[in-house]
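Novice: just to be clear, the model below is a prediction. Sequence and coordinates:
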Amino acid sequence: MSQPNQFSLLTQRRFAPFFWTQFLGAFNDNLFKTALVVMLTFDALSWTTLSPSLITNLIPGLFILPYVLFSATAGQLADKFEKSGLTRFVKWLEVAIMCIAGVGWMTHTLWLLVTAVVGMGIHSTLFGPVKYAYLPQQLKPDELIGGNGVTEMGTFVGILLGEILGAVLVVQKPNGIVFEAVATIAVALLGLIASYRIPNAPAPVPELKVSWNFVDESIRNINFSRKNRVVFLSMLGNSWFWFYGALVLAQFPVYAKDYLHGDHSVFVLLLTVFSLGVGSGSLLCERLSGRKVEIGLVPFGSIGLSLFGADLYLSSNAYAAAASSAALAAGPHLDAFAMMAQHGMWRILLDVLMIGMFGGFFIVPLFALIQTRCDPAHMSRTIAGMNILNALFMVAAAGLAIVLLGQGFTIPQLFLVTAALNAVVAVYIFSLVPEFLMRFLAWMLIHTVHRVRTIDADRIPAEGAAVLVCNHVSYVDAIVIGAASPRPIRFVMDHRIFKLPLLGWIFRTARAIPIAPAKEDPWLMEKAYVDIAQALHEGDLVCIFPEGRLTSTGEINEFKGGVAKIVERTKVPVIPMALRGLWGHLLSRSGDNVFERAFRTGLRSRLALAVGTPVAPNDVTPEGLKERVLALRGDWK
């Protein structure tokens, strides 16, 4: 059956009013901030004596300062109070802040505008925990990736449109400032109207006592999140993305003006391309992930961030080397249309687009992973803790940019440093949580070498313990099954396969459980059963290949009695599965010539994984399970 398109959520009240509220909030943030940055970059002398490069790094720092100070309180409020009412309070606050900014614009008072920057930071701080805790309350598990993708797309499209309109409005002579002031107030009012359509989202912990000591509460939030290793490292990965983005995006105004020799429209062009990249990457996540939380996309995104960040440095230097006085004869600052005619500019735009797209691949699965694996009663406070980390990372990004630029680094060199740092951080995080890398390898396998179709994969439970049983055809069976599962699986496998140089490392990374025949190693066999019982007690999925060995004929061998012994110890359901199409694979035990097997299936060979209905533990027999697996497989080996 075809699944609903993720955009169908925009027609439903449980999602649409929330989407437009957060979209308009992101739009207004950037409508205001970008106008202020453009004004202070391209008309600095009439406002301040500070250098443009200092201003473009200082304003984002002031915007995110409230995240450090108030995120802990915001997380508690979002867990204690009903979310639609809290959202309306935040939107009323936005209207008041934009009125203050309007006075600043009209009276040419910079300190009032700076106050409004901090105020909008407070607005975003209060809304952040509500935003990401609302989604898992309203969306089904298989809608979460799509919902997050649409939300992230909306956020970055809002950012894009806000940046474009802010940059365009404020430079209109002689009434640009008036247009800007009126527009920000009008958008705030629209967001307020949309918030009154958001349905109730009950507070998970209404009895929570709010601690106003933000320092203690911030430490408590982060320490609580650290207890869940995967969630905490996902939070760090999320914060790293904002470090990367803040470091790169903050340079765009000066990069466009002083390095590319463009006017403010070139700055808008760079932001447009970046935002389109993030939006398209976010939307593609649902298709690439198969509607499940696919953290294998995170390493994929990280690789792209480093590769295209490094190429942005190279393309910028190539552009500078190719630029000539004749190319710039039209004026000291070219507009966007003239700039796109310059040699090398399209490569720069491609790099910016791909940085945004791979950023979408990186960030959306991390959000979904945090939402699905953290304690629901602590969801908002977990998001608040992440916002604190985001703020600290973005402050660090602004500080690093100021220091490096002060030491004489060029902006392209700053891009290269960021790409190199991203590679180092990625290796560190993925070494701490090998599950990311394991899922990436599995994802690459089924999206490059094979085309895998899953049948009734939703029968694999998203939570709770269960034993999965499957026919054993090749050395990559576990990887194919793991890629189709919505969560990690503990595989039980022959200890000799477990020790293979490359595949063994993958299986150890996935916390597979090695087992040996009783005649060969009775201690290891008994230890395997103890480990299986412990894994099931902890609510994990355990997969066993009851044949005990790879098939050498393509037919399903006799099922051993181990699975009955497992469910006798731990009463959990057993889910039969069948792999189709792997017989004759290069890594199967087919007797055909190895070169013939390599070319017979071809690059993108077709496979299928069929999942059957759960079997109650009291009904489990080896013979019955074999019949079910054989029926699921059919004639396609």
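Specialist: Thanks, I have the structure now. Keep in mind it's a predicted model, so treat the numbers as computed, not measured.
Novice: drop to CA atoms for contacts and neighbour counts, all remaining ones
Specialist: Fine.
Novice: now stretch 88-98: how far from the chain's centre is it?
Specialist: 29 Å (C-alpha atoms, centre = their mean, to the nearest Å).
Novice: can you pull the buried residues of that stretch?
Specialist: By neighbour count with 16 or more other C-alpha atoms under 10 Å, stretch 88-98 contains the buried residues Arg88, Phe89, Val90, Lys91, Trp92, Leu93, Glu94, Val95, Ile97, Met98.
Novice: just put these in JSON lines and tack on secondary structure and distance to Ala256.
Specialist: Formatted as JSON lines, the buried residues of stretch 88-98 follow (DSSP: H, G, I helix; E, B strand; the rest coil; distance: C-alpha to C-alpha, whole Å):
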{"residue": "Arg88", "secondary structure": "helix", "distance to Ala256": "38"}
{"residue": "Phe89", "secondary structure": "helix", "distance to Ala256": "38"}
{"residue": "Val90", "secondary structure": "helix", "distance to Ala256": "34"}
{"residue": "Lys91", "secondary structure": "helix", "distance to Ala256": "34"}
{"residue": "Trp92", "secondary structure": "helix", "distance to Ala256": "36"}
{"residue": "Leu93", "secondary structure": "helix", "distance to Ala256": "34"}
{"residue": "Glu94", "secondary structure": "helix", "distance to Ala256": "31"}
{"residue": "Val95", "secondary structure": "helix", "distance to Ala256": "32"}
{"residue": "Ile97", "secondary structure": "helix", "distance to Ala256": "30"}
{"residue": "Met98", "secondary structure": "helix", "distance to Ala256": "28"}
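Novice: please compare the first structure with the one that follows:
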Amino acid sequence: MSQPSQYSLMRQRRFAPFFWTQFLGAFNDNVFKTALLTILTYDTLSWTELDPGLLNNLIPGLFILPFVLFSATAGQLADKFEKSRLVRYVKLLEILIMLVAAVGWMTHNLWLLVAAVAGMGLHSTMFGPVKYAYLPQKLQQDELVGGNGLIEMGTFVGILLGEVLGAVLVVWRPWGLELVTGVTIAIAILGWLASRGIPHAPAAQADLKINWNPLTETIRNIGFSRQNRPVFLSILGNSWFWFYGAIIIAQFPLYAKNVLHGDHSVFVLLLTAFSFGIGAGSLLCERLSGRKIEIGLVPFGSIGLSVFGFDLYLASLGYVNTATVDFIGFAAQQGSWRILLDCIMIGMFGGFFIVPLFAMIQTRCDRQHISRTIAGMNIMNALFMVAAALVAMVLLKSGFTIPEIFMATALMNALVAVYIFSLVPEFLIRFIAWLLIHTIYRVEWVDTDRIPEAGPALLVCNHVSYVDALVIMAASPRPIRFVMDHRIFKVPVLSWIFRSAKAIPIAPAKEDPWLMEKSFVDIAQALHEGELVCIFPEGRLTGDGELSEFRSGVRKIIERSPVPVIPMALRGLWGSMWTRSPGNPVGRSFRRGLWSRLSLAVGAPVLPQQATPDFLQQQVANLRGDWK
């Protein structure tokens, strides 16, 4: 990739201060929360007579509660007010909460600390909608995946480091409480200082009238999101990831103790492996997606979550150690590295799953409603995490072992994935396209940034193979309505995919004049609604690798809908198994070998008045050159 990588964003003011602000917030949340949980686990009697098990469930619940109660309000505030100022107010709130916690630490007042937990939940609730609404304002379309990857990596690294530091500091004798107090206040102040570098980010809807009723606003937000089906299902997919992750991570402490027979350091090791995987997967998304929003990675991530979740169950069955070990002793046990690899890969494929979903939500929802959409997603996430805790409790009560819970979660994930991808076949189609260009071919993209990110356009391309549409789709930043032969459109099973992808069937006038006329009406409607439409003006696959005459249909489309026309040329596909070239298809493919080169070249937009069939054919021929 010739463009700067995602890491270059860390040197830019539009991103770096924001990154460190959110990283320090996640870090501080977990230093404080983990320190409190640790001290209540190992020194309960000096703080309270309540059952430690009750407190260990109450405290995470209180942290999540503000997401349910106040996310709707937080989303409205993030859309109504300038974001950098709002972030600074939120960070000042964090300092105040840590000062309240300091009094609780120093006076051994448990309920002040519990109130601070709820306060930090409120802090995260207020920051969440700003976080994901800020990125589309400051990043270009081809930077969003990388930027989201960095944010997700920073969040999970912050969670991991916070949990480790919180657990270590609070038991440091004799100054544990003082250390936790000083460190959490210091981190909060550093977060506020970082927030002062965030550049101005204007309000999305400054005239918004705030509805202070969280229940009615939540219902309205979710109802609004449901109007955009891909966005709403992406929100559900995101919430499902938190359900999956919450079940898996919640089992780690007892899994480390009772199944792996490890001490606290083994639990930290498992969490480190999972967090490392999340960070690596989030950062790899930019390279695997080619710097664009590639929702084809979502099915890939989902497959990995099920495969490695199930393998974690199998690996646990093969672990036979019964002696108590620390993390070094655990690493020396037979089967331990397989368990760690499964934890890493679950995290990595989770990154592949969640980063494109965030980017899709940010780019496809109403820009004036983005913070409220994220707020609605946060509410869904919280509810799914509560549901995860209930499901885990039911499974344990039903006699499931922890490895069996891993297996059940992996199987549930597979069922949910099949359901979601059946509702939105675009995920599956993009996955097939992504596999095609990452396993069989080495693809060279030439000026694909000329495909517009918004607004209507007609794409015209030479027709070389049966996979032309998949290659073009893989290059596009948004969905494309393909015009295709009505006979292929009616192929059993595939017809469901084509129909769900909103392909437009067309027939020659002599075969079905009514369908032909309907096709042009559907194309005009799609262009009127601002969509991309792609047509192959030759009307059929090439039989010799050369361009056939462009038919007059393209002119008829432009006369009805005078939109820009984008000429494109596929190069390098001729002779593959997907074409009509002579000889055995499999034999042709073996001669070409795996990772054979192909290219998609995109030309400059052509004005509607210039877009005659002859002129477009010449443009496509020039783009293709001598490379068939």
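Specialist: Happy to help now that I have it. Everything quoted here is computed from the prediction, not taken from an experiment.
Novice: TM-score for these two?
Specialist: Superposed pair, TM-score by TM-score structural alignment, normalised by the length of structure 2: 0.97. Supporting alignment: 628 aligned residues with a C-alpha RMSD of 1.6 Å.
Novice: which two from the buried residues of stretch 88-98 of structure 1 end up farthest apart in space?
Specialist: Spanning the widest gap among these are Arg88 and Met98, at 15.5 Å by C-alpha to C-alpha.
Novice: what do we get in structure 1 for Gly539 of structure 2?
Specialist: In structure 1, Gly539 of structure 2 lines up with Gly548, judged by TM-score structural alignment.
Novice: isn't its match right next to Asp494, touching?
Specialist: Yes - the criterion here is C-alpha atoms under 8 Å, and Gly548 of structure 1 meets it with Asp494 at 7.4 Å.
Novice: tell me which of these two has more neighbours.
Specialist: Neighbours were counted for Gly548 of structure 1 and for Asp494 using other C-alpha atoms under 10 Å; Gly548 has more, 21 against 18.
Novice: residues touching the more buried one, list them.
Specialist: Counting by C-alpha atoms under 8 Å, 6 or more residues apart in numbering, Gly548 of structure 1 touches Met493, Asp494, Phe559, Lys560.
Novice: check contacts around the aligned residue in structure 2 for the third one.
Specialist: If you follow Phe559 of structure 1 across to structure 2 using TM-score structural alignment, you land on Phe550. In this structure, Phe550 of structure 2 makes contact with Pro537, Glu538, Gly539, Pro613, Asp614, Leu616, Gln617, judged by C-alpha under 8 Å, 6+ apart.
Novice: so how far is Gly53 of structure 2 from Phe550 of structure 2?
Specialist: According to C-alpha to C-alpha, to the nearest Å, Phe550 of structure 2 and Gly53 of structure 2 sit 73 Å apart.
Novice: equivalent analysis for Ala454 of structure 2, please.
Specialist: As judged by C-alpha to C-alpha, Ala454 of structure 2 and Gly53 of structure 2 stand 53 Å apart.
Novice: for the stretch 451-600 of structure 2, just list every one of the helices.
Specialist: Secondary structure of the stretch 451-600 of structure 2 (DSSP state H, counting those that start in this stretch): helices at 468-475, 486-489, 494-500, 513-528, 553-560, 585-592.
Novice: next, format these as CSV and append distance to Ala280 of structure 2.
Specialist: Below are the helices of the stretch 451-600 of structure 2 laid out as CSV (distance: least, C-alpha to C-alpha, whole Å):
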stretch, distance to Ala280 of structure 2
helix 468-475, 23
helix 486-489, 40
helix 494-500, 33
helix 513-528, 39
helix 553-560, 46
helix 585-592, 33
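Novice: nearest to Lys131 of structure 1 among the buried residues of stretch 88-98 of structure 1?
Specialist: Using C-alpha to C-alpha, the buried residues of stretch 88-98 of structure 1 come closest to Lys131 of structure 1 at Val90, 11.6 Å.
Novice: roughly how far apart are the closest one and Asn593 of structure 1?
Specialist: Remark: distance between Val90 of structure 1 and Asn593 of structure 1 (C-alpha to C-alpha) = 68 Å.
Novice: could you do Leu161 of structure 1 as well?
Specialist: Counting by C-alpha to C-alpha - Leu161 of structure 1 and Asn593 of structure 1 are separated by 59 Å.
Novice: that older thread, list only buried entries from the contacts of Phe550 of structure 2.
Specialist: Here, 16+ other C-alpha under 10 Å leaves Pro537, Glu538, Gly539, Pro613, Leu616, Gln617 buried among the contacts of Phe550 of structure 2.
Novice: farthest pair in those residues?
Specialist: Gly539 and Leu616 (14.2 Å).
Novice: Gly80 of structure 1: what's it in contact with?
Specialist: That one is not Gly; residue 80 of structure 1 is Lys. Ala203, Pro204, Val205, Pro206, Glu207, Leu208.
Novice: could you do Asn221 of structure 1 as well?
Specialist: Ala72, Arg381, Thr382, Ala384, Gly385.
Novice: which of these lies closest to Val187 of structure 1?
Specialist: Nearest to Val187 of structure 1 out of the contacts of Asn221 of structure 1 is Ala384 (C-alpha to C-alpha; 25.5 Å).
Novice: how near is the spatially closest residue to Pro214 of structure 2 that is not a sequence neighbour to Ser581 of structure 2?
Specialist: Once flanking residues are discounted, Pro214 of structure 2 sits nearest to Ala72: 5.6 Å by C-alpha to C-alpha, 6 or more residues apart in numbering. Plainly put, Ala72 of structure 2 is 58 Å away from Ser581 of structure 2 if you go by C-alpha to C-alpha.
Novice: looking at these two, which is more packed in?
Specialist: Ala72 (35 against 18).
Novice: where's the residue mapped onto the more buried one from structure 1, which helix or strand?
Specialist: Structural alignment (TM-score structural alignment) places Ala72 of structure 2 against Ala72 in structure 1. Following DSSP states H and E, the helix or strand that holds Ala72 of structure 1 is helix 52-80.
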